[in-house]
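Undergrad: pasting the sequence and the predicted coordinates here, then a few questions.
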Amino acid sequence: MSGHSKWHNIQAKKGKADAKRGKIFTKIGKEIVVAAKNGGSNPETNAKLRDVIAKAKAANMPNDTITRAIKKAAGELSAVNYETIIYEGYGPEGIAVIVECLTENKNRTAGNVRYAFSKQGGNMGTVGCVGFMFQSKGEIIIEKTDSVDEDELMMMALDAGAEDFVAEDEVFVVTTTPEDFGTVREALESNGIEFLEADVKMIPDTYTEINEEVATKFQKMLDVLEDDDDVQNVYHNAEFPEGWEG
């Protein structure tokens, strides 16, 4: 079907992902706090919290860690006030970049994000400068295995309300509207499907090819942003060179 997520292009490398696993858990834990504060700490009555828990499980976050995070959130609802802030700008060679943050200190976060952009030849722009080049979509990534039948999975996803289904080299990519994401995810989950990723994210309409020199520079920028505890997600439209390892 139509579309191509470039999942293999933007997915963190396995070694880096393992090295940053603790930081990933910290970021997801922060999302759990916000979801619980906004909708309560019971996943059965809080759809957003259910979605964040699914994201945590896809990231291999242990169940007891998830449970502790929910309990911690329930006990800290009045103690921490995180604000969602979106920054937009350009990486080297005009790569479109969106940085999604959760912070209790806007000045600190703005300064750190601006530094990350300028250090590697990019620049932070105004709100909306690149946002029009992306669409908010639910995206569920499923690993190709012998136990997953492509046709059955596709029909399962589409029947549940998915917009699109794409088979890539190593994964299946299910795309939904943000509104239908939870319904589709839960339908697949109830049929025993496991996810590599499950989240609502910003998907670029088109991708910009970059060479190895630009890729190396841009990866440094991504590393700085992703190492920042206030940064939850970084979205971009760069297409890294085939086989590039960084």
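TA: Received the coordinates, thanks.
Undergrad: okay, CA-based contacts and neighbour counts for the rest of this
TA: OK.
Undergrad: which elements pack onto the longest helix along the chain?
TA: In the chain, assigned by DSSP state H, the helix with the most residues is helix 21-39. Contacts defined by 3 or more CA pairs under 8 Å, 6 or more residues apart in numbering; DSSP states H and E place helix 21-39 against helix 47-58, helix 63-75.
Undergrad: ok, T145 to A58 distance?
TA: 16 Å (CA to CA, to the nearest Å).
Undergrad: between the two, who's got more neighbours?
TA: More neighbours surround A58 than the other of T145 and A58, with 18 against 10 (other CA atoms under 10 Å).
Undergrad: then this one, side by side with the first:
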Amino acid sequence: MAGHSKFANIKHRKERQDAKKGKVFTKLGREIAVAVKEGGSDPDLNNKLKDVIAKAKANNMPNDTIERSIKKAAGELGAVNYESFTYEGYGPNGVAIMVETLTDNKNRTAANVRHAFTKGDGNLGTTGCVSYMFEKKGQIIIEKNEAIDEDEIMMIAIENGAEDVITEEEGYEIITSSEEFSSVNEAITNMNIKPVSSEITMIPQTTVSLIEEEKIKLEKLLDILEEDDDVQGVFHNLEN
């Protein structure tokens, strides 16, 4: 894993999301609802819910909004009927793209994703066409500042199960297995550090580069996908 960093991409994505917080919170609320339905409303007994809460906090979702989402989901278990589907395809110059969705209408979502790929000069592929290029990992991004000690972060992260800690000019990228993500994230937050990003994600094992014109086309495709309420996550293998 060493040598691969998504720090710049993460910050850029966060900047795009900051302009549409309401939509981001709606999507996070949907993830919370599914997690509660699958494992209950107590994050200490439901690791999936704990992971979603960590992601919500990293996206500046207020604690009372998180609590309301959990209580709402717990009180409406019968009404929560979302299904998870993953779509795979290609962007400009063969950039691999994975799209994770939660939907109550598969036909609508499939049509919207297909339209996004077409409009963004991409191609929707078949199941498995690009997923082999990605690994499901926990990823915690921390911005550097004078109050954060690099050696301490590395020690705490590794002691709690992190696979790798990558130091960049702007910050640190902590990589974990999906199973160890919760314990590492909890250890980091117990250091009074607020991550820039903290989530279970899909990390590419190989990357491709694009010329500026192709990057603009890819941004258009990603923006269309991320605007869709059913789309929870979009992952690609563009080189930083």
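TA: Thanks, I have the structure now. None of the values given here were measured: they were computed from a predicted structure.
Undergrad: any buried residues in stretch 228-243 of structure 1, and which?
TA: 228-241 (16 or more other CA atoms under 10 Å).
Undergrad: what does stretch 42-55 of structure 2 give?
TA: P43, N47, K48, L49, K50, D51, V52, I53, A54, K55.
Undergrad: of these, closest to I224 of structure 2?
TA: K55 (21.9 Å; CA to CA).
Undergrad: so what does the closest one match up with in structure 1?
TA: Mapped onto structure 1 by TM-score structural alignment, K55 of structure 2 lines up with K55.
Undergrad: what sits against the closest residue to its match other than its chain neighbours?
TA: Computed as CA to CA, 6 or more residues apart in numbering, the closest residue to K55 of structure 1 that is not its neighbour in sequence is A198, at 5.3 Å. Contacts for A198 of structure 1 (CA atoms under 8 Å, 6 or more residues apart in numbering) come out as D51, A54, K55, A58, G138, E139, I140, I141, R185.
Undergrad: which of those lies closest to E93 of structure 1?
TA: Closest to E93 of structure 1, out of all of the contacts of A198 of structure 1 and judged by CA to CA, is E139, at 27.2 Å.
Undergrad: the closest residue in space to that closest one that isn't next to it in sequence in helix, strand or coil?
TA: Computed as CA to CA, 6+ apart, the closest residue to E139 of structure 1 that is not its neighbour in sequence is T175, at 4.7 Å. Recorded secondary structure, T175 of structure 1: strand (DSSP: H, G, I helix; E, B strand; the rest coil).
Undergrad: shouldn't T177 of structure 1 be in contact with E163?
TA: Yes: between T177 of structure 1 and E163 there is a contact under CA atoms under 8 Å: 6.9 Å.
Undergrad: show me what the residue nearest to E139 of structure 1 lines up with in structure 2.
TA: By TM-score structural alignment, T175 of structure 1 lines up with I175.
Undergrad: and that match, how close does it get to I203 of structure 2?
TA: Using CA to CA, I175 of structure 2 is found at 10 Å from I203 of structure 2.
Undergrad: ok, E135 of structure 2 next?
TA: 5 Å.
Undergrad: who has more neighbours out of the two?
TA: I203 (21 against 14).
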